[in-house]
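In: I'll drop the sequence and a predicted model, then ask my questions.
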Amino acid sequence: MHVILHNVMVSAFVSCGRIDEAKHLFEQMKERNTASWNAILVGYAKGGLKVESFNLFREMHEADVEFDALTMATIINLCASLLALEHGEKIHGLVIKKGHVNSSVVLETALVDMYAKCGAIEKARIVFDMVNDKNIVSWNAMITGYSKHGYSKEALILYEKMQREGIYPNEVTFLSVLAAYSHTGLIEEGLRISISMLEDYEVEAKAEHDSCMVDLLGHAGLLEDAKEVIEKMPIEPQVSTWGALLGACRVHNDVDMERFVANRLFELDPQNPGHYVLMSNIYTAAGRWKEVEDIRQMMKIKGVRKDPGISWIEINNELQIFHAVSKMHPQTEEIYCTLRHLTLRIKGLGYIPDTTFILQNVEDITKEEEEESLLQHSERLAISLGLISLPEKSTIRVFKNLQTCSDCHTATKLISKITDRHIIVWDTNRFHHFENGECSCGDYW
C-alpha cells in the first residue's frame, strides 16, 4: 500500500481518537516519511500521551527523519504543557540548527507560547519580535503571556500596537485585556472595553469574559456590583465565575458574601476540594473555628479530599518534584538547613511567620513547631533546592498545583531580596515574579 494512503489512514484513526489502531498501522508500515511520523506524533500529543510523544520524537531524531515545522511545533507545544523550559530551549536550538527559523508562523507562535507558559516571558518577547508575519494567534500568545505574568502595562501597550497594525482583536484577546485591566485596577477602562467588544468588534461575551468582569470589579472591592453582574447574566453562571467572586471575597474579607458564594459553588461543583479549602481558610482567618470544623465535616461526608500540595523545579533537564512535608529528596537535610537559615535572615527584615492556617486541633504544638511546619510547604522546598543547585544570580522557576499561601508569598518576597534572585512561582492563578522584596501581583492573587 502506498505511503500516502497509509498516512491518510493513520491520520483518520487519530482524528477519531483511535490511537491504538493508528499506532498499530504505523508500526506495520514498511515505508515512512516525515508526514507518517507527524501523523502519529500529533495523535500521541492530542491523546495526552506526553511521554510517548517525547520518545517518538527521540526515535525520529535517531532515525535521521527530516523534521518539518509541524514536527517542531507539536513537540514545542508538549514542552509548554509540561512546563519543561530546558527541553523547550533545546528544541528551539534544533529549530535554529535545522533552518526552520521564520519558516512558519505556527512554529514561531508555539515558541512564544512555550516560553511564556514556562516562565521565560523575556525570551517569549524576543521570539515574538522576530516573527515577520504576525497573525492574531501570535499577538494573542504574547498579550496573554504578559497578562498571566502580571505585566499588565506591557499587555495593554501591545494590544494598542496590534490594532495600529491592522489586526482586529478576537474573544481570546479580550480575555487577556480584561485580565490586564483587572490586575492594574483600571475599572472604567475595563468596563469600556467590555462594551466595545460587542459594539465595535461584534464579539459576544462568553462565560470566561463575565468571569473577568467579576474579577475586575471584585479586585476593586466592588463585590455587590460583581454579584449583580453574575445575577444579570443571560445564561447560568459557570463555576469559574462564582470562583472569581469567592477569590475577591477572600481578599476583601467579606465573610457574609463568601458564605453565599461558597454555597452556590458547593451546589454547582460539590466535589471540587478547592472551594472547601478556600472557604475553610476564610473562616480560619476570621477565627471562626466552628465554621472551619463544619467545612471539614462537610468534606468528610461528601468524600471530598484536599489535593496535596505539589511543586516542581527543573534542574539540569530533570524535574525535581516536592510534596508538602516531603523529606524524600537526597538533599533534604541541606534543603531544610537552607530554609532555616533564610528564615532567620528574613526575620531581621520584619518577617513574622503567619501560622493562622496551622490546624487548630493539633494539641501541644509549640510555636517553633508551627514555624517549622511552614518550611515544609512544597514551593518553599523547591525554592530552597533552586538556591542550592542553580548558578548564582540565575532565575529560579517553580511551578505549583495549588494557590500559594500568604505566608509563602510574604517569605518568598523577602527571600528574593536577601538572595538578590529573581524567583518566579506559577500557581493556579498566575505567575508571581518576586524581585527585590516585591511581587508582580501587587499582593493580589
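Out: Thanks, I have the structure now.
In: C-alpha from now on. contacts and neighbour counts both.
Out: Fine.
In: In the stretch 1-150 of the chain, what residue spans correspond to helices?
Out: 3-15, 19-28, 34-46, 50-62, 69-82, 85-97, 105-117, 121-130, 136-148 (DSSP state H, counting those that start in this stretch).
In: Nearest to Lys417, out of the ones you listed?
Out: helix 121-130 (20.7 Å; Cα to Cα).
In: picking that back up, turn the helices of the stretch 1-150 of the chain into a markdown table, including distance to Ala220 and mean neighbour count.
Out: Shown next, in a markdown table, are those (distance: least, Cα to Cα, whole Å; neighbours: other Cα atoms under 10 Å):
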| stretch | distance to Ala220 | mean neighbour count |
| --- | --- | --- |
| helix 3-15 | 45 | 18 |
| helix 19-28 | 48 | 16 |
| helix 34-46 | 40 | 22 |
| helix 50-62 | 41 | 15 |
| helix 69-82 | 32 | 21 |
| helix 85-97 | 35 | 17 |
| helix 105-117 | 27 | 26 |
| helix 121-130 | 27 | 17 |
| helix 136-148 | 18 | 24 |
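In: Got another one to weigh against that:
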Amino acid sequence: MVVRDIVSWNSIIAAYEQNNDPIPAHGFFNKMLRFGVQPDSLTLVRLASIVAQLNDRQSSRSVHGFIMRRGWLMEDIVIGNAVVDMYAKLDVLGYARAVFEGLPIKDVISWNTLITGYAQNGHASEAIQVYQMMEENTDIIPNQWTWVSILPAYSHVGALQEGMKIHGQVIKECLHLDVFVGTCLVDMYGKCGRLDDAISFFYQMPRRTSVPWNAIIYCHGIHGYGDEALKLFREMLDEGVKPDHITFVSLLSACSHSGLVSEGQWCFHMMQEECRIKPHSKHYGCMVDLFGRAGQLKMAYDFIINMPIRPDSSVWGALLGACQIHGNIELGAYASDQLFELDSENVGYYALMSNMYANVGKWKRAEKVRSLARDRGLKTTPGWSTIEVNNKVEVFYTRNLTNPKCDEIYHELRILTGKMKTLGYDPDYSFVLQDVEDDDDEKEHILSSHSEGLAKVKNSDQCSVCV
C-alpha cells in the first residue's frame, strides 16, 4: 500500500536532511515522485537544502524552476529564503542576490542568509555592503545570527573598529555569552591581531564545547604562536572538552606555521589513536604543509604517496606552496600537473606555478602556464589589501588607479620611497615576477604599487590626503 500522506513523506525526507544524509534524502524524494505523491512547498524547502548539501548546481536550477512555476516564491518567504540559501551554499551568488532582490517581502532571515553566503564564500566586502543596506532598513531588527553572519566578514578584512561596534551592540542585547556570537568575537579579535583581547574574552564565555576552543587555538596558530596553541589544547583536554576534527585542523595548522614538526606528528597520531578521529583531506593537507614549510619536501612527497585516500587539490596545493617557498621547481611542476587535472578551474594554481618560473627567470615557461590559464578562460584576481581609516574599510588593488585621491597617494608614496632610500632601503627585485629585463625604474614601480603599500600610505600619519 502506497502512503500518499505528504506530511509523512516530508518527515522522512527531513530526518535524512537534518542528519546530513543528502543522498538517501534525495533518493526518497525521487521515490515519492514515482509513487505519484505531489510535493508541497515544505518538500521543496527540504529539497533545496539537500541539493546544496550535494553541491548539485544543475539540480538547483530545476528546483528553482519548479518553485517558480508554482508561484511559491512570491507567496512564501520561507521558500524564498530557502532558494537564496541554496544558491549561496553552492557559491552561485549572482543567482542568490537576484532571488533575494526579487522577494516581495524580506525578513531578517533573508538578510542573514545573503550576508552569510557572501562571507562564507570569501566575499567579505559584499557581505559588509549587504549588512549596511540592512542597517538602513528600519523594519529589520538584527538578531544573534546577524552578528554571527557579519563578524567573520569584518574579521576577513581586518575591520577591527567595525567589529568592536558589533561587540557593543551584542553586549547591549546580552548576547556576548552566547557561544556562537562569543566565538565569532574571539575569532574577530584574534584574526585582527588582538590576541590579548581574544583570550580575555574567551575566558569569560562558556567553554563546554570544542567550538570556542577551536577558534582561540586557530588564532594563536595563524600568528605563529604554536606553543601557546598546544598549551591551550592541553588545557582543553584538562577541562574535559572533547576535541573534534576541526580542533586538529587548527592544531596542525598552528604547528605548521611555527615549524613544530615533531609536535604536529604527535597531534596527527593522537587524533587517530586516542581520539579515534579519522583524518580528512584537510588533515593530510596540513601535514604536507607542516613538512613542506620546514623544508622537508621529500618527506612531504612520501607522505602524499603513502596516503590511504586519494590526494585532493588541498594536499597537492600544500606541496606546491612549499615548493615555491623553497624553490623546488621540478617537484612544484609535478604538483601543478596533478592540480591542473584535479582542479583545472582554480586560477591560483596557475598563478603560483607561473610565479615560480618567473622567480628564477624562466619567462617562457611562465608565459606558457599563463597561456594555459587564458586558454581555459581563467582570469587572476588582482592582489588586494584592506585598511580601516576613520571607521571605513578601504580596499586597494595592485596598481590601484580607482581611488578618488589616487594621484595624491602615489605622490606621497614616491616621497616615502625616497625617504626610505636615504635610510638604506634597497628594493629586492626578486619579488618582481614580470619580464621587464634590466629596467630598474619599472621594477621599483611594480614593487611600490603593491596593494599593501598603497593601503599603508592611505593610513600614513604623514600623508596629506588623510589629514
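Out: Noted; the coordinates are in hand. Computed from a predicted structure; not experimentally measured.
In: coming back round to it: looking at the helices of the stretch 1-150 of structure 1, which is nearest to Ser326 of structure 1?
Out: helix 69-82 (21.9 Å).
In: Report the mean deviation for that closest one after fitting onto structure 2.
Out: Comparison of helix 69-82 of structure 1 with structure 2 after fitting gives an average deviation of 4.2 Å (mean Cα distance after the TM-score superposition for structure 1).
In: tell me the angle that helix makes with helix 34-46.
Out: For helix 69-82 of structure 1 and helix 34-46, the angle between their directions (axes from the mean of the first three to the mean of the last three Cα atoms, to 10 degrees) works out to 20 degrees.
In: ok now helix 69-82 of structure 1, how far from the chain's centre?
Out: 17 Å (Cα atoms, centre = their mean, to the nearest Å).
In: Ok, stretch 61-81 of structure 1 next?
Out: Worked out by Cα atoms, centre = their mean, stretch 61-81 of structure 1 lies 23 Å from the chain centre.
In: Map Tyr397 of structure 2 onto structure 1.
Out: Counting by TM-score structural alignment, Tyr397 of structure 2 lines up with His323 in structure 1.
In: do the same with Asp312 of structure 2
Out: Checking TM-score structural alignment: Asp312 of structure 2 goes with Gln238.
In: list the contacts for its match?
Out: Residues near Gln238 of structure 1 by Cα atoms under 8 Å, 6 or more residues apart in numbering: Ala207.
In: What's the separation between it and Thr109 of structure 1?
Out: 30 Å (Cα to Cα, to the nearest Å).
In: How about Gln320 of structure 1?
Out: 28 Å.
In: With Ser378 of structure 1 instead?
Out: 32 Å.
In: Grab the nearest non-local neighbour of Glu171 of structure 1.
Out: Take Glu171 of structure 1 and drop its neighbours on the chain: the residue closest to it by Cα to Cα, 6 or more residues apart in numbering is Val203, 6.3 Å away.
In: For burial, what's the neighbour tally of the equivalent of the one you found over in structure 2?
Out: Val203 of structure 1 maps onto Ile277 in structure 2, with residues paired by TM-score structural alignment. Using other Cα atoms under 10 Å, Ile277 of structure 2 has 16 neighbouring residues.
In: same check, this time on the one 10 residues further on
Out: Close neighbours of Met287 of structure 2, defined as other Cα under 10 Å, add up to 27.
In: roughly how far apart are it and Asn30 of structure 2?
Out: Distance, Met287 of structure 2 to Asn30 of structure 2, by Cα to Cα: 41 Å.
In: need the contact list for His283 of structure 2.
Out: Phe248, Val249, Leu252, Phe268.
In: circling back to that earlier point, what's the spacing between the match of Asp312 of structure 2 and Leu198 of structure 1?
Out: Using Cα to Cα, we find Gln238 of structure 1 at a distance of 21 Å from Leu198 of structure 1.
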